[in-house]
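Undergrad: with the sequence up front, the predicted model follows.
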Amino acid sequence: MKRQTIYFLFLLLMSTSSFAQNLVNEIQQEKRTLLALIKKAEKKGIDVTKEKSTIRTAEICERFADWDEKNIKKNEQLFKRLKTYKQNALEVAEELPNFEREEIVLMLQDAQHTLELALKGKVVKQPIEKIDWSKVKLEGSDALYNGKPVFLADYTWKPKVDFLTEYHGNLDGIFVTTKYLLDEKGTLKPNFKKEIIEKPSGRVGTVFLNHLNPPKWFTEKYPEASVGSRRYFDYDIDHPATRALQQSLLKSIVPTFKDKKYSSIGYMLVNEPHWHTKEKSWDTGEVSSYTFAKFRKYLEEKHKSIAQLNVIWNTSFESFDSVKIQVPMSGDLRGSAVWYDWMRFNQLRGTEWFQFLSDEIHKYDPKANTHIKVMPHLFSENARDHGIDLEALTEVTTVIGNDAGAVYSDMWGKKEPEWSSKYYFDWKQLCIGYDFMKSVSPDKLVFNSEGHFISTIRFRDLKMKPEYARATYWLATMLGLDVMQTWFWPRDVDGSLRKESKGYAASLTQMPRVINEITLTYLDMNANAEALTKIQKLRKPVRIFHSETSAINKPTHMEDVYHTYEQFLFEGIAVGFATKNILNKQPHHLWDVVVIENTPFVTKEERNALQEYLDQGGTIVMDNKSILKNEYGESIDVLTQSKGQLIKFNTAENIQKKVLSIVKKDDIQIHETNMLSHKGCIWRYFENEEKLKIVSIVNVGKSEAKLDVLLNGIDQSVELTDVITGNKIENGFTMKSLDVYLLKVGTIQKKGL
């Protein structure tokens, strides 16, 4: 029996080895076939940039598969870390190399098919210009190459060698930490000083300011400066020694980095900042005596007298110096005056810290860019104990930094979320986050320095559809994304694992077709960057009023914001937000109407900004549940129509209908029919110089959709052209879930006219 088992295993091993070798041989044959087609196409003047990039992706991923074949035990250990793959980790690790090779074969065959169509004249290949990252310039909200807008994409930790940078991104930059300081005077470690002096200007890039592991001399002298620390942030932002430490570092490095290409996207002030202060929140914790002292000063400035504070808080403190609260704070206090005052203060102190860092940098380089790797889900989700005011941070920095992501599953097995019944993936933090930040600062570049569309700690799928990658990156770009650094690329050039990480198994570098699709998507987007840039910059006629006051006080406020936003996202119009600051600082002609739903709590200043907007002739459509109370739940004066229009309805449906009647023009409409009760296609359009409409569409719905394009007021037939392929498309076309289209919409004169 034992001999039979050994013999069976021997045959199985031989069969597996033979299958692997067959795949290796098949890859070589498919590459030869594609290379031959490329040669033919080049002779005919057909652009083959995409096909050449696929060849390179194949060569890269072949090395990945070879390494995985030799390191099955290592991969098994890493797959065991994932709940999804834990029970069959060995099986997955054994299948991985051949899975990767099968993916390579498929993507090579797809490339052949497309090129064969081009050679037969059935599709038109767009010309694509390869980007020299050393010659990219940043102007306002655009990255420019040869004077034209481009979109840039790279990967975290990817080695900077030609083999990996020719088609897959070439972001430059430098890592900086206070650990490089030898003393309080700002003396830099010799090796680091030599590095920054000798480092060439290089390519467009960013400066990563790390706030972990302060120097030993600092922690020994100021041990209390670690009180109030959080993940990625090893010290108290309110401790004066912390500020002095940052001042020393920035004074030493900023003059050296000035005007260098590798710092052109700017200084990342903090990586994923957060200061959670609610019990049982993620990464919550205490705060320092310096923070409490600052809080008491804030209370005195806001409430003027301790008597007034005691009335509002229902307390009996003798003085502001005697005010005490418990941090972390109980979630049961949400909606109370003490909750509001602390959580709003927590946001203000965080904003003050970023303003301090920004001011210190600009002291030595007034033109320097800055950004923050803000987690947009801290805005789009309900929690408000984290100390992040997204609007304020967007205003503080010169570049809109973020690490927005998207998911379609959860490895941690939580209950089915609401979105999953309607949409293929959760677009909430991506869409709401980008539309909000671009409403605050429409003229700033958007840099996602840790993109989480493909994987997170809790979301990974080895069998991910390449179409999902195209849909998410395209959608993000439609809404403003300019530069992307995807999480993540942990492999070396030979395929070996450079940095072991619990985020590695079932992530990007084990999915050849996903890598390939990201590359092809960016090549397509850059071939049409001028059109997509115009879509990014569309006027946002509908503005949803956002109040952090209600967000802090209401347990589910952002769910209500999501539903309001959802009503307009699929209607072909750019959706934005309005806040007190936007109403006060931006020209009102940038929008047609402000929508207010389920926003009962506002400060006096927020209410007055809305009233002044009405006084100046603005239009507000709102429900009867909004603008009723101040931050402490006290009644306030209702809004009055004045010179503008104040329109109220009891239902969201009536609000949507009225708003769309205000903003909809007799121009272009897309009627969607699908198997669900909700639309799934997000679309935007603009009119080009030839009076043709250019429409970008992404189907994020769970079902396919039939789309009918109508040009109202024009007695002509609609002609649709796929911009990427040049093919004509019959109206009433079908988009599968995750499909992406860029269409040119024209008209054909009816026969007999």
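TA: Nice, I can see it. Numbering: from 1, shown residues only.
Undergrad: hey, let's count contacts and neighbours off CA atoms from now on
TA: Will do.
Undergrad: so Glu129 versus Arg56, what's the distance?
TA: Distance of Glu129 to Arg56, given as C-alpha to C-alpha, to the nearest Å: 17 Å.
Undergrad: below is structure B, check it against A:
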Amino acid sequence: MKPYFIGASIASALVFMSACNNSTSSTETSVQSTKVTQPATKATSELEQTARLKLKTLERIMAQARAKDIDVTREETVVWFANEFLKFANWDENNQDAITYLMGEYYGFKDKKEELAAMVPDFQREKVLSILDGGIAELSAVLSGDIQRRPVNKVDWKNIEVSDDMLLSNGKPIFLYDYFSKSVGRPLTDTQVYNDHLGAIFHGGENLYPVDHDRAINSFLLNEDRTFNQELLKEVTDISDTNVGFLIYWNMGIPEWVEKLEPEVRLGRSLFTGYDIDNPLVRDVWGTIAKETGALTRGKKVSQLGYILANEPHWYTISSGWTRRTGEMQNISSYTVNKARQWLRNKYHGNIEQLNKNWNSQYSSFDTIEIPMPIPAKLEGTPKFYDLARYNMDRAIDWFTFVQNELHKGNPDADTHIKIMPHLFTDDQRHQGIDLEALTDLTTMIGDDAKARETRSRTAKNPEAWEAHYAYFWEELSLAYDFMESVSPNKIHVNSESHFLSAGNWREFDTSVEYVESVYWLATVQGMDVNLAWFWARDPDGSPEDRLEGELNFFDNALAGSFAGSVNQQPHIANAYTQVMYDLNSFSEEIMALRAQRRPIRLFHSETSAINKTNHMSQQFKLYEKIYFDGFPVGFVTENIIKKQDNKSWDTVVVYKTEYVTQAELNTLQTYLDQGGTVIIDSNESLSKNEYGQPHTKTLSASKGNLINLAGKADIAEIRQVSLKSASNGLPDLVLDENNGTEYKGVNWRAVKQENGSYLVNLNNLGKHKAKLTLSLKGGEKLNITNMMTGKSMKDHFQLAPKGVLLLHVTVE
């Protein structure tokens, strides 16, 4: 069987099924590299002619299926993408100069732009043949009764219901999909852009990188006399109220009249926030805009998916090449300095002597404190750096709290989220002003633009650690999602710019269908309700959208390079993205059941240690990784989670290499023990110091709980074993034994017991090796296993290829 089947999940299941029926066949489904160094040898007309014949074959089989009342939504999408990409291939072939130029705009392709431009037309035609072959094979298997598949649970784009922790379509959970930006300016009535194949979320603000005036909610809406620019306001008030949508606050520009009144307003700018968030006039302007536009859009469908309060906010305070180029935080305003001084006065309770002792300084008062900007890198790990980094986070929290409060004055029911880059949490750096926990807790929805990638980052000088064990880089996605879902377990989760298909630091023409399947299953099972992929850059005639025509010169050069090698030149990936969303929506109720699985083990997270250490998150990932493959979602606790959430939601808290905690954090852990909780500490070093590196005078005591101090004698594998034993009553009844030829596990799995006593099991092989698996029950009872994607029975021992996904229904004899 060929690897390119219609539904990515069903494709994997078919290949898996074939392998199970033939013990000598390999279950490896990795697609062979499609890198091409020369144009295809077949004539273009011959490739397209072959594709047209295959289209007729598929349409004939579809007619047979319709006559038997078999759902052919998946095949309709294959047909649509096949026709579109045949058109795209012809455009690319007939406009080689434009395609060559766009190829050269991506830094990774500069040296081979002519070669790639010549290759890409036939590359697209050959991939069209692949998806057509897959469509014919799968629907033929359905017609013959060889497999059974569920009809697609199609999205009713005009009637989406926003529930507390999920979106509903026709009464069932639904996962929405679209592209964050596509063919800007096209009306909602343009079915070449808004349809089930590409998604139909209306974008209330999608001109991403204009010089000033953009179609989002922006500061140019307000005039100096506090009246609104009515022409620009129409861009908000005249938005179609037909489909579910979102609105975005675009913060790059600031009107000239503001700059004249406040000459410092550009000081302290960052890449996508072009002004000082501490400036009182800025707050007046944005407060007025948020309140008024909130009132004007209240109850409209375009705000159903919330107001995005910022695009990728960050304020890097340690200078680098790119921050100097963009002017990010190269200096700060007097407002920011004075607010920092007041923050320090409050932090030290007015005791300047204590600050001087910590900072090794000699200030006479808080009013004379100097705030260096950029912060010298040599200060990292010092009390001074801690204070400045923590203040940078707190001022951002204060800004977003203010904007959200003003929005809620005009629209009390407004949902909000922030497009936070999760790597700001998963990376070790903490000088960028983002406290993921606080901002996730603040907004009414979870917001992010998480990334994953199948290949090494183009900026990496050496092989990356994940390459030795895994099929793709999943750390940022999984670690951040488990953390955010632990902070806000009952919120809708919107990834408003998903970089799973391409990003600035990775781009490959040979991206595999199996990767697309695996990563979208992973993200959705881990909480993602809405994703807007990056990005759809073609107009319906095949040409690049207007912003990408002619000479490109953007403030942020990422957009200019985004077309080359993107989903717009990869029919197999565009098709796979939609197909996997069809599959996920067909099993939406099962996925919501999997999400509801309890998190019995919680890792203690402290931003105090993350700020003070230059390797804290790298260390934390090692423990997270160790228990990530044990059949349940990993959880986190913090001081605030322990205070705000039901402590019975977990069994064990594990503290690992967390030397620095505030007194409040330590007190909260003690309170948890006082109430009968269990805490495992890796060593006496953990929890030993306050935020300034000074020893705590008290340590935890067991009290009414269970305190297990491993005293530094256990390695990470032993810590896992102790943690699993401590939480044994909360672990799944099912056991998965994995053998992939290495000591590293690769299959992430979840197992939940249903009301009727059966089990629902999801398996996703993130490992780079084929996994030999055995599924059993702790009591040893015989299991009946059904592959829910094909309707086929399975044995309790089977194999799963890298990036393979299974959804199983398990009963006990």
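TA: Everything's here; your move. Predicted model, so just to flag it, every value in this text is computed and none were measured.
Undergrad: just the TM-score for the two chains, thanks.
TA: Here the TM-score for the pair of chains, by TM-score structural alignment, normalised by the length of structure 1, is 0.95; 733 aligned residues with a C-alpha RMSD of 1.6 Å.
Undergrad: ok so, going back, neighbour count for Glu129 and Arg56 of structure 1, which is higher?
TA: Arg56 (18 against 14; other C-alpha atoms under 10 Å).
Undergrad: quick one: map that one onto structure 2.
TA: Aligning on TM-score structural alignment places Arg56 of structure 1 opposite Trp80 in structure 2.
Undergrad: excluding residues flanking it in the chain, which one is nearest its match?
TA: What sits nearest to Trp80 of structure 2 in space, not counting adjacent residues and going by C-alpha to C-alpha, 6 or more residues apart in numbering, is His197, at 7.6 Å.
Undergrad: what about the alignment partner in structure 1 of that neighbour, neighbour count?
TA: Under the alignment by TM-score structural alignment, His197 of structure 2 pairs with Tyr167 in structure 1. Tyr167 of structure 1 has 24 neighbours, counted by other C-alpha under 10 Å.
Undergrad: surely Tyr167 of structure 1 touches Ser53?
TA: Yes: Tyr167 of structure 1 is within contact range of Ser53, at 5.9 Å (criterion: C-alpha atoms under 8 Å).
Undergrad: need the overlap of contacts for the two.
TA: Thr519 (C-alpha atoms under 8 Å, 6 or more residues apart in numbering).
Undergrad: for the match of Arg56 of structure 1, helix, strand, or coil?
TA: Look at Trp80 of structure 2: counting by DSSP: H, G, I helix; E, B strand; the rest coil, its state is helix.
Undergrad: now stretch 476-492 of structure 1: which residue numbers in structure 2?
TA: The counterpart of stretch 476-492 of structure 1 in structure 2, using TM-score structural alignment, spans residues 523-539.
Undergrad: just stretch 445-461 of structure 1 next, same as before
TA: Counting by TM-score structural alignment, stretch 445-461 of structure 1 sits on residues 492-508 of structure 2.
Undergrad: aligned counterpart of Asn402 of structure 1 in structure 2, please.
TA: Match for Asn402 of structure 1 (TM-score structural alignment): Asp448.
Undergrad: pull out the buried residues from the longest helix anywhere in structure 2.
TA: If each helix of structure 2 is counted by residues according to DSSP state H, the longest one is helix 113-144. Under the neighbour-count criterion of 16 or more other C-alpha atoms under 10 Å, helix 113-144 of structure 2 has 113-140, 143 buried.
Undergrad: do stretch 160-176 of structure 2 as well
TA: 160-162, 165-169, 172-176.
Undergrad: ok, those residues vs Glu437 of structure 2, which is closest?
TA: Nearest to Glu437 of structure 2 out of the buried residues of stretch 160-176 of structure 2 is Asp165 (C-alpha to C-alpha; 18.0 Å).
Undergrad: who touches the equivalent of the closest one over in structure 1 in this structure?
TA: Per TM-score structural alignment, the equivalent position to Asp165 of structure 2 in structure 1 is Ser141. Taking C-alpha under 8 Å, 6+ apart as the criterion, Ser141 of structure 1 is in contact with Pro442, Asp443, Lys444, Leu445, Val446.
Undergrad: would you mind getting the average deviation of the helix or strand where Ile518 of structure 1 lies from structure 2?
TA: In the assignment (DSSP states H and E), Ile518 of structure 1 maps to helix 512-527. Averaged over the aligned pairs, helix 512-527 of structure 1 sits 0.7 Å from structure 2 after superposition, using mean C-alpha distance after the TM-score superposition for structure 1.
Undergrad: hmm, back to that, for the match of stretch 476-492 of structure 1, list every residue counted as buried.
TA: Going by 16+ other C-alpha under 10 Å, stretch 523-539 of structure 2 has these buried residues: 523-539.
Undergrad: among those residues, which ones are in helices?
TA: Counting by DSSP H, the buried residues of stretch 523-539 of structure 2 place Ala523, Thr524, Val525 in helices.
Undergrad: burial count for Gln432 of structure 2?
TA: 20.
Undergrad: residue in structure 1 matching it?
TA: Checking TM-score structural alignment: Gln432 of structure 2 goes with His386.
Undergrad: show me what contacts the closest residue to its match other than its chain neighbours?
TA: Nearest-residue entry for His386 of structure 1: His276, 3.9 Å, with adjacent residues in sequence omitted and distances by C-alpha to C-alpha, 6+ apart. Listed by C-alpha under 8 Å, 6+ apart, the contact set of His276 of structure 1 reads Trp282, Asp283, Thr284, Gly285, Asp385, His386, Gly387.
Undergrad: ranking by neighbours, what's the top pick from these?
TA: Asp385 (27 neighbours).
Undergrad: state the distance from that one to His371 of structure 1.
TA: 22 Å.
Undergrad: same question for Ile457 of structure 1.
TA: Ile457 of structure 1 is 24 Å from His371 of structure 1, by C-alpha to C-alpha.
Undergrad: what sits against the residue nearest the centre of structure 1?
TA: The centroid of structure 1 falls nearest to Ala404 when counting by C-alpha atoms, centre = their mean (2.6 Å). Ala404 of structure 1 is in contact with Met375, Pro376, His377, Gln429, Leu430, Gly433, Asn448, Glu450, Gly451, His452, Phe453, counting by C-alpha under 8 Å, 6+ apart.
Undergrad: ok, 6 Å please
TA: Pro376, Leu430, Gly451 (C-alpha atoms under 6 Å, 6 or more residues apart in numbering).
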